[in-house]
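A.B. asks: predicted model and sequence below, questions to follow.
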Amino acid sequence: MYEKKFGEIYDEVVGKLWNCYNAPNRSSFSQRVRRFAEWAKKVSVPSAIAEKIAKMRKNIADFAAAYDFPGAHRTSNMPERLMRRTDRHLFNTQYFHGVISSSELGIRGWSLILNFAPSNPYTVKKYDGLQSPAERLNGFRYHDNWLHNLLISASLGGFRGPPLNPL
């Protein structure tokens, strides 16, 4: 057994983990995870990593269930990122006070600002100058000022239709 630096082992672990994640079907995924766990024992990865790999091996059936839903995401990172921001906002506003209607308006207002406020420069560059999630959804912007975009989008331009969810 030859000694490797932690960074080299980490790079190999990430590569092999990606290989598992990128498996084309359920049986291939299961086999790749088993081989990954065997490899981890053979090269004696650090204990913190080895514990996570063993846990993955133990829960292989739970992870493989994602293959029953083709086209679905296999991780929950995207919703968790949104929920983390929502949870932080609710914590900072001390959750819900007063009547439910004011709490609902607070969450709706915060969501609108999130959708129309400019993203960071890296994200703007990545999406060819589209500055907010609303612009990326629409593919254009009405005005250079994000607040004007919010007001224009929310105005309905005189359109009044039936409620979306009539009671």
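C.D. replies: Looks like it came in fine. Remember, predicted model here, so these are calculated numbers, not experimental data.
A.B. asks: could you use CA atoms for every contact and neighbour count after this?
C.D. replies: Fine.
A.B. asks: stretch 94-108: how far from the chain's middle?
C.D. replies: Its chain's average C-alpha position is 25 Å from that of stretch 94-108, according to C-alpha atoms, centre = their mean, to the nearest Å.
A.B. asks: can you list contacts of it?
C.D. replies: Stretch 94-108 is contacted by residues residue 90 when judged by C-alpha atoms under 8 Å, 6 or more residues apart in numbering.
A.B. asks: got the buried residues for that stretch?
C.D. replies: residue 103 (16 or more other C-alpha atoms under 10 Å).
A.B. asks: any idea how many residues pack against residue 16?
C.D. replies: 19 (other C-alpha atoms under 10 Å).
A.B. asks: mind checking how far it is from residue 35?
C.D. replies: Distance from residue 16 to residue 35, counting by C-alpha to C-alpha, to the nearest Å: 9 Å.
A.B. asks: go on, residue 42?
C.D. replies: 10 Å.
A.B. asks: and for residue 96?
C.D. replies: Look at residue 96 and residue 35: by C-alpha to C-alpha, they are 49 Å apart.
A.B. asks: same check on residue 126?
C.D. replies: Taking C-alpha to C-alpha, one finds residue 126 at 37 Å from residue 35.
A.B. asks: which one's more surrounded, these two?
C.D. replies: For residue 126 versus residue 35, neighbours defined as other C-alpha under 10 Å are more numerous around residue 35 (15 against 10).
A.B. asks: which positions in the host helix or strand of the more buried one come out as buried?
C.D. replies: Secondary structure assigned from DSSP states H and E places residue 35 in helix 26-43. Judged by neighbour count (16+ other C-alpha under 10 Å), helix 26-43 contains these buried residues: 26, 29, 30, 32, 33, 34, 36, 37, 40.
A.B. asks: please compare the first structure with the one that follows:
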Amino acid sequence: MKPSTRQAKTITLPFTSPEDYIAMIPDTEKFREELLSIFEKHPELFPPDFEGRFHFVGTIESKKLGITQRKIRLLANNETYQVRPSFIMPYMTGLTEDFERALYLRSWGVPFHALTYCFGGYDMFWYRAFTSLGRNNVVGTTIKSEESLPEHLTGDEKHVKYFGVKGYIATTAGNGAMLGASFQYGASEDDLIEGYGVFAKELSLLAPEFTPKTVNTDGWGATQKAFAALFPGITIILCFLHSWISIRDRCKKAKALLNSIGDRVWDAYRAKTKRLFSQRIRRLREWAEKELSEGIVKEKVLKLCSKRAEFSKAYDFEGARRTSNEVDRMMDFQKRQIKSMRGLCGFEDSTDRFFRAVCLLWNFRPHASDSEDEAPRSVFEKINGFQYHENWLQNLLCAASLKGERPLHKKR
């Protein structure tokens, strides 16, 4: 998707309540105090040149909603911005409370026609409401400080059909968040540089000097070359799980043999140190050469052992991913979204926005809690340690203030 050249001009803020917001609209002094109070808590939601110095220059009124929004002009650069409360959807299409339950159900792939049946409206109304979320910078909307930037990534391509033609969704994950998803027709090095380059561009916009330390990928050479080209100096770590799967798929019917190999393979994987891992891989090779019959299974086991150097790189970086399981779970989430629409059939730009919206849905929807006493938390809250609003969609809209394109700040 070609990035928009229009500058983000909307500041989205978590006002206390709709009633309080409506009451302070006529009172410019009270409205100013509220803006300064929010700025003190969350400066990242405001333009870099805000500095608390501005004046009011007009209003925008929605006859449909009966709500007025104020416009401000910064004294530092004379730029004008619209101030929108998070309880209003973008473009004043409605109140957030009328959208959040329906869009939350998209987490389980509830079709848009089912949302129409349950909540009214029409199918394309809900589709557009959902895909409009994808207009925001995914990385900037999700990551709110330099301390939260992901040092260790996982990347893979989701295979899809687009009007019957095979395509790929270049998907990037880090810190448990889905940080990028871009549709490409091919999976060559150039295609994937373009696909993963969307994530790289968004990341550089927020933190120009930051480079991830590692990325875990499967064995597809184009994926590895793409990340190496986009992030010079990054360490490529090969996914251990993919090598095991290639063994497992060749001996599913031979349960005893599968268990015998599996015990040794995963015993090596659980090694606490790089040295111990290397020792166990050597023992696995010796056992395979002695005990396994010639054939495809033995070939795959020995192939796993030959990749010891690529696997063991993870021990050099604390927190590095040893498998691509993180991004695999997210691609399963993408699969449910695609299945609910019976495949992809929109324009390329809207398809890209759809998958970017899927990223933000994954990052902001409340996930099931680990215990009965713990409230559901979103990936956003786990990464940043806070939330702007207890309502997940209002939290997302606040995080997407200025389309999530403001450079990151350090925690104060």
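C.D. replies: Yes, it's here. As the structure is a computational prediction, the values presented were derived from the model and not from experiment.
A.B. asks: contacting residues around residue 21 of structure 1?
C.D. replies: Residue 21 of structure 1 touches residue 29, counting by C-alpha under 8 Å, 6+ apart.
A.B. asks: which position in structure 1 aligns with residue 312 of structure 2?
C.D. replies: Taking TM-score structural alignment, the alignment pairs residue 312 of structure 2 with residue 67 from structure 1.
A.B. asks: what secondary structure does the alignment partner in structure 1 of residue 394 of structure 2 sit in?
C.D. replies: In structure 1, the residue matched to residue 394 of structure 2 (TM-score structural alignment) is residue 148. Put simply, residue 148 of structure 1 is helix when judged by DSSP: H, G, I helix; E, B strand; the rest coil.
A.B. asks: how about the residue most central in space within structure 2, secondary structure?
C.D. replies: In structure 2, the centroid-proximal residue (C-alpha atoms, centre = their mean) is residue 178; its distance is 2.2 Å. Recorded secondary structure, residue 178 of structure 2: strand (three-state DSSP).
A.B. asks: apart from its neighbours in sequence, what residue is nearest it?
C.D. replies: residue 359 (5.1 Å; C-alpha to C-alpha, 6 or more residues apart in numbering).
A.B. asks: circling back: next up, the contacts around the match of residue 312 of structure 2.
C.D. replies: Residue 67 of structure 1 neighbours (C-alpha under 8 Å, 6+ apart): 25, 26.
A.B. asks: kindly provide the distance from it to residue 79 of structure 1.
C.D. replies: 19 Å.
A.B. asks: ok so, going back, any chance of TSV for the buried residues of helix 26-43 of structure 1, columns distance to residue 47 of structure 1?
C.D. replies: Listed next are the buried residues of helix 26-43 of structure 1 as TSV, based on distance: C-alpha to C-alpha, whole Å:
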residue	distance to residue 47 of structure 1
26	27
29	23
30	22
32	20
33	18
34	18
36	15
37	13
40	10
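A.B. asks: quick one: map residue 74 of structure 1 onto structure 2.
C.D. replies: So, by TM-score structural alignment, residue 74 of structure 1 is matched to residue 322.
A.B. asks: what secondary structure does its match sit in?
C.D. replies: Quick answer, by three-state DSSP: residue 322 of structure 2 is coil.
A.B. asks: show me the contacts for it.
C.D. replies: 216, 237, 238, 239, 240, 311, 314.
A.B. asks: out of the residues you listed, which ones does structure 1 keep as well?
C.D. replies: Mapping these onto structure 1 (both residues aligned by TM-score structural alignment, their matches' C-alpha atoms under 8 Å) leaves residue 311 still in contact.
A.B. asks: could the contacts of residue 322 of structure 2 go into JSON lines alongside distance to residue 118 of structure 2 and neighbour count?
C.D. replies: Putting the contacts of residue 322 of structure 2 into JSON lines (distance: C-alpha to C-alpha, whole Å; neighbours: other C-alpha atoms under 10 Å) gives the following:
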{"residue": "216", "distance to residue 118 of structure 2": "41", "neighbour count": "28"}
{"residue": "237", "distance to residue 118 of structure 2": "46", "neighbour count": "26"}
{"residue": "238", "distance to residue 118 of structure 2": "45", "neighbour count": "27"}
{"residue": "239", "distance to residue 118 of structure 2": "42", "neighbour count": "22"}
{"residue": "240", "distance to residue 118 of structure 2": "44", "neighbour count": "26"}
{"residue": "311", "distance to residue 118 of structure 2": "49", "neighbour count": "23"}
{"residue": "314", "distance to residue 118 of structure 2": "48", "neighbour count": "23"}
